[in-house]
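Colleague: Test case, fold it:
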Amino acid sequence: MPEGHTLAALARDLHAAFAGTTPTVTSPQGRFAQGAARVSGRPFVGATSRGKHLLLEFGDEQWVHVHLGLIGTFTVDAGDWTAEAPVTGAVRMRLATPEHVADLRGPIVCSVLTPEEVAAVLARLGPDPLRPDADPERAWQRIHRSGRSVAELLMDQAVLAGVGNVYRCEVLWRHRLSPTTAGRDLRPASWSLVWDDLVRLMPLGVATGRIVTVEEQVLEVEAALGRGERPRLTRRTSSVYKREGLPCERCGSRIRARLVAGRTLYWCGRCQRRR
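Modeller: Next up, the predicted model:
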């Protein structure tokens, strides 16, 4: 499932392509035909994201709410648009101007909402590390009262918005945290390490289009961005994710794997013991 950095990058690209325009909105597949008719031709005010949710604002307080789920994609293309039929896949929603076209395929949610309904969606979500207005204390208040493991809590979007399995595995490994630690046993300093690291790492995912968590590459990407260059990644960018049975690069112990909160957790049982 796309993690929060993917949705943040999509919001950025959609905003750049359509803000200030009046795109034609259609549903070539037909399943969003009524919703498309409600917003087509209205001014596109902007796009934003919160966690794994994408929100497109149109004039007259009309909002399109999108959740990509496991297989959804949203492509934004530039160039002259001639309204030809979709090339691949069933397009749930299409936004088109003479300069850009954006095609949404395979989402689990694509619906038109009122401002009140948008507020209700956002109220269900925890703080998003990608947003400057996010308050980590909101997440901590839920974490330190919970008997669930920190590995489960990091995947709960009501606790923390936008973090998925890859960031979960990697950030716990980076700080030697045991994934089985109950939230109520997690130290405040450990939570601060996790939050601050997510605030550092996730924007790199927005900038590169890839999850970057290996420290050497993190430093390379940060340096490139600092110079105003586009980072180029050609090597592995994870330390434990999908490395079951391979040696931990820190201690040499074998990486373990287990299903936790519906996704496969990867961790090192030897060096991830901190609470």
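Colleague: all contacts plus neighbour counts: C-alpha atoms, from now on.
Modeller: Noted.
Colleague: quick one: A96 from V66, how far?
Modeller: Distance, A96 to V66, using Cα to Cα, to the nearest Å: 17 Å.
Colleague: one more, for comparison:
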Amino acid sequence: MPEGHSVHRIARQFDHNFVGKTVRASSPQGRFAEGAAVLDGREVVSVKAVGKQMFLEADGDVWLRVHLGLYGAWDFAGEILLDPTIASANGRMGQTNQRGTDPDAAIFDDAGENSLASIGAPRRARVHVRMSEQTKGLEDDGSEWPPPVVGQVRLRLMTDVTAADLRGPTACVLQTPDEMLATVAKLGPDPLVGDPAENEERFVSAVRRKGTSIALLLMDQSVVAGIGNVYRAEMLYRARLNPHTPGKAVPEEVVRELWRDWARLLPIGVETGQMMTMDGLSPDAHRAAMASRDDRHWVYHRAGLPCRVCGTQIVLEEVGARNLYWCPKCQA
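Modeller: The predicted structure is shown next:
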């Protein structure tokens, strides 16, 4: 499932390519035909991400809410104005597939994930981009316009030069402004949305009053928005915190540091498309980490391997129906 950095990257590309423009909307799959008919011919007013959900505003007080879930993806094609605040990529953009831009500048990794490349002024490129955690099954080279419909496309949004196809989302619904605000109100704080001090206090208060394990609380989107399996494991290790500790038993200063760590890591993920969680790397080690997930994380996906600090075997267990990786010595 895309974590928070992915959705913020997607929202920023929508902001650069769709906001202020009239869109044609359709549902090639047919499952969102009525909603597409409402969006068709409207101007996109704004777009924002909160945690793992994106909200696109169209004129006439219409909001499109999209939650990609485990299998959802946005596929972009055509003339795309790249966001200067995030790295362009060949591979995955959080995780996103982008072909045709600066191939020599990219650092490819062995899992096909997005690579860190030069960040400069906005530029236009004829590309085909996938924005999700999945890249398989997309073969079009982006040269045909309008692009052919590939697979089960729930919603297609098009300007004169750019197309965005949504496939496989958990949620794709239209909302009124009040419904949108009610949805956002149910989400926990996002470091990139709202007042930083208020966000920290909301997080601390939510964690400190619950007896639920901190491992479950970090994945609870009503407690904190945007954290998924990778960031959860890495943040708990970075805090040297036992994942089974009840929230109310975690010292307040540790809870605050967890929040501040999330506020540090999320912008890095948005900028690079990588869930980079290791600090203090040499230039060579950093490049290796950007090229390989195996060199990028402290514990995630390292079950049975020695802890990078103490040498103890990393444990894998299921918590909340998701895999959790942790070091039983460093996080005792």
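Colleague: TM-score for these two?
Modeller: Once superposed, the chains reach a TM-score of 0.91 (TM-score structural alignment, normalised by the length of structure 1), with 264 aligned residues with a Cα RMSD of 2.0 Å.
Colleague: which stretches of structure 2 form helices?
Modeller: Counting by DSSP state H, structure 2 has helices at residues 4-17, 33-39, 177-185, 196-208, 214-219, 229-238, 252-272, 283-291.
Colleague: residues in structure 1 aligned with the fifth one?
Modeller: Right, the one you point to is helix 214-219 of structure 2. Mapped onto structure 1 using TM-score structural alignment, helix 214-219 of structure 2 covers residues 150-155.
Colleague: Spatially, which residue comes closest to the residue mapped onto Y266 of structure 1 from structure 2, not counting chain neighbours?
Modeller: Taking TM-score structural alignment, Y266 of structure 1 has Y325 as its aligned residue in structure 2. Nearest residue to Y325 of structure 2, sequence neighbours excluded (Cα to Cα, 6 or more residues apart in numbering): L316, at 4.7 Å.
Colleague: What's the one you found aligned with over in structure 1?
Modeller: By TM-score structural alignment, L316 of structure 2 lines up with A257.
Colleague: how much space between the residue of structure 1 most remote from its centre and T97 of structure 1?
Modeller: Taking Cα atoms, centre = their mean, the residue of structure 1 most remote from its mean C-alpha position is T82, at 31.6 Å. Distance from T82 of structure 1 to T97 of structure 1, counting by Cα to Cα: 10 Å.
Colleague: same question, T48 of structure 1
Modeller: Noted for T48 of structure 1: a distance of 20 Å to T97 of structure 1, by Cα to Cα.
Colleague: neighbour-wise, which of these two wins?
Modeller: Each of T48 of structure 1 and T97 has its neighbours counted (other Cα atoms under 10 Å); T97 has more, 20 against 17.
Colleague: so what's the nearest residue to the more buried one once chain neighbours are set aside up against?
Modeller: Computed as Cα to Cα, 6+ apart, the closest residue to T97 of structure 1 that is not its neighbour in sequence is P23, at 5.1 Å. When contacts are counted by Cα atoms under 8 Å, 6 or more residues apart in numbering, P23 of structure 1 touches 40-44, 95-97.
Colleague: Nearest to L81 of structure 2 among the helices of structure 2 would be which one?
Modeller: Distance to L81 of structure 2, taken as Cα to Cα, is lowest for helix 4-17 among the helices of structure 2, at 6.1 Å.
Colleague: before we move on, the earlier item: any idea which of the contacts of P23 of structure 1 is closest to P129 of structure 1?
Modeller: Comparing the contacts of P23 of structure 1 against P129 of structure 1 with Cα to Cα places F44 closest, at 26.0 Å.
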